[in-house]
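> one predicted model, sequence on top.
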Amino acid sequence: MKETYYVGAYWLSRRESAETCAQRAESFFRLLASCDPSLAHWFRKGRTLEEALKHRLEPDAASLAKVFHQQAQKEGRFADDGFSLRGWNGQTHEAASTLSLLCGDASVWVSNSCLFNPPEEGPAEERVLQTSVLAQILRAMAMAFEPEWGIATSSQHRNLVAPESARAGTFVGWLMYFSHRRGPLPPLPPPVHIEAVENKGTLVILTPERFTASNPAHVELARDVAERLAQAGLLTPLRPWET
């Protein structure tokens, strides 16, 4: 069975205004557009292809803030509920990518998140599912949303190492992001590569080639890294954001 991949960033209990969430989303869309040509334009989802293509997402902060305010009024949201957004890149079939966002939620039970699902077939998949491109996407999430933790990996490997009930921040995958607030990283074995994300955190990249759950060497490397990170206290559940 072919493996499917995703990129996600997570943070807990950080209440933010519609304007702040819109500014963060604008920054993310700007950075995402530079990762691949297929990620330059986004649309709100609709019931049909024709309907969806009529609702282009304008990625500037003012337009996004308007969307969030309209959402809050329509759904009767409280100030602590945060703001959500779902998008699709307007491509059909093999080039389609989707994303979803929850920002500004103050709950200690539901994490804020930014999730990206890359293309699953064709040339767009081959371009996006490169270590360097996924690192750019995860870095964009880290820069824009300042999450506590992030990951890019296959859904199959996630299901192998993390039960469905596990909280985000408790398993190892192909690429990971750790905020500095989680603590320093321990020494990690080759071929693991580490990159700083300005003064915010660190990217950890397990392999330069595509990581798969069907490769025993990849699974064993992930297990070794997981043991080291767990001993360093980096695989604990997310913590409420401290203001």
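Noted; the coordinates are in hand.

> going by C-alpha atoms from here, please, whenever you check contacts or count neighbours.
Noted.

> which helix or which strand is home to the residue of the chain most remote from its centre?
Most distant from the centre of the chain: Glu50, at 27.6 Å, with distances by C-alpha atoms, centre = their mean. Secondary-structure assignment from DSSP states H and E places Glu50 in helix 49-53.

> what's the distance between that helix and the middle of its chain?
Distance of helix 49-53 from the chain centroid (C-alpha atoms, centre = their mean, to the nearest Å) equals 25 Å.

> what's the answer for stretch 150-164, then?
Using C-alpha atoms, centre = their mean, the distance between the centre of stretch 150-164 and that of its chain works out at 13 Å.

> just the buried positions in it, please.
Of the residues in stretch 150-164, those buried under the neighbour-count criterion (16 or more other C-alpha atoms under 10 Å) are 150-158, 161.

> same question, stretch 39-58
Within stretch 39-58, the residues that qualify as buried are 39-45, 52-53, 56-58, counting by 16+ other C-alpha under 10 Å.

> the structure to be compared is supplied as follows:
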Amino acid sequence: MSAMYVGAYWGARAEPASTCAARLARCLESLHGAHPALTSWCHKGRSHAGARRPVDVDPGSLTTLVERGRARRDVDDETIDELGFTGGMWNGQTPSVGLTFQCGATFMPIGNNMVLQLSGGGEGETLTEPAVARAVLDSLVNAWEPAWVTWTTDAWRNAQGAEPGRPVVGWLTYLRGVPAYGIPDELASVAMAGGVLVSAALTFAEVTEERILSVREALRGAGALDLRGGGSEVGS
């Protein structure tokens, strides 16, 4: 299976490290209840021991983690405020889940995002149970207030040829600011937190590349993909 991921994307939003950390904390707290594999996190590291060091999820510790990812110039170590903050962690268990984020950026070729890289097959299939998937999307949407979210794969993304910053359609696609009544009747959609959630199929296993392209064409024809999330869509 091509790499599966859930990506949330939004445009220019100048936020300090403390605000980004508060959003991250809300997201992690919500993900905690979505699936056992999302209950705890570890720092990334070059050694086995380093990659097993737990992430403290209290606001102060997360603010320090976010601040550590502030963009700086190589020459003089000066901060580059327009690039915001980057960071990442992983869950340290099976199924494996990686988490990366970029927040506080105002330079839109970079953009802001949070991406969950998900294991496919085996125990990873439990992450695609509809109730779990909806809980994961709710966590990202409520915490980060993104312009759009996609639950997709590298192969499906590449097949679409979407412009940088434009929504990429997946099994599940959230579009902020798009009303449910603006979605074509032939597509399964439901209102969700200031926007709409569109499903390409009832389950992840039922989705095909042809179905993804069909849903994308229907959404494009309805003008539902005209919003921009800023920067290049990142999934790997």
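Alright, I've got the coordinates. Just so you know, these numbers come straight off a predicted model, no measurement behind them.

> still on that earlier bit, show me what the next helix-or-strand element following the helix holding Glu50 of the first structure is packed against.
On the C-terminal side of helix 49-53 of the first structure, the nearest following helix or strand under DSSP H and E is helix 61-75. Packing contacts for helix 61-75 of the first structure, counted by 3 or more C-alpha pairs under 8 Å, 6 or more residues apart in numbering; DSSP states H and E, involve helix 18-33, strand 81-88.

> elements contacting the longest one?
Yep, that's helix 18-33 of the first structure we're talking about. Packed against helix 18-33 of the first structure, as judged by 3+ C-alpha pairs under 8 Å, 6+ apart, are the following elements: helix 61-75, strand 81-88, strand 98-105, helix 131-145.

> let me have these in TSV, extended by distance to Gly122 of the first structure.
Below are these laid out as TSV (distance: least, C-alpha to C-alpha, whole Å):
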stretch	distance to Gly122 of the first structure
helix 61-75	31
strand 81-88	17
strand 98-105	16
helix 131-145	16
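
> columns distance to Arg24 of the first structure and mean neighbour count on top of the ones you listed, output as CSV?
Converted to CSV, these look like this (distance: least, C-alpha to C-alpha, whole Å; neighbours: other C-alpha atoms under 10 Å):
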stretch, distance to Arg24 of the first structure, mean neighbour count
helix 61-75, 8, 15
strand 81-88, 12, 20
strand 98-105, 9, 21
helix 131-145, 5, 22
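
> so which of the ones you listed comes closest to Ala9 of the first structure?
Comparing these against Ala9 of the first structure with C-alpha to C-alpha, the closest turns out to be helix 131-145 (6.5 Å).

> and the closest one against the second structure, how far off on average?
After superposition onto the second structure, the average distance of helix 131-145 of the first structure to its aligned residues comes to 1.5 Å, using mean C-alpha distance after the TM-score superposition for the first structure.

> residues contacting the helix or strand following that helix, please?
Elements were assigned by DSSP H and E; along the chain past helix 131-145 of the first structure, the next helix or strand is strand 149-154. Contacting residues not belonging to strand 149-154 of the first structure are listed as 3-11, 134, 138, 142, 168-169, 172-179, 211-213, 238 [C-alpha atoms under 8 Å, 6 or more residues apart in numbering].

> try 7 Å this time
Residues outside strand 149-154 of the first structure that contact it (C-alpha atoms under 7 Å, 6 or more residues apart in numbering) are 3-11, 134, 169, 173-179, 212.
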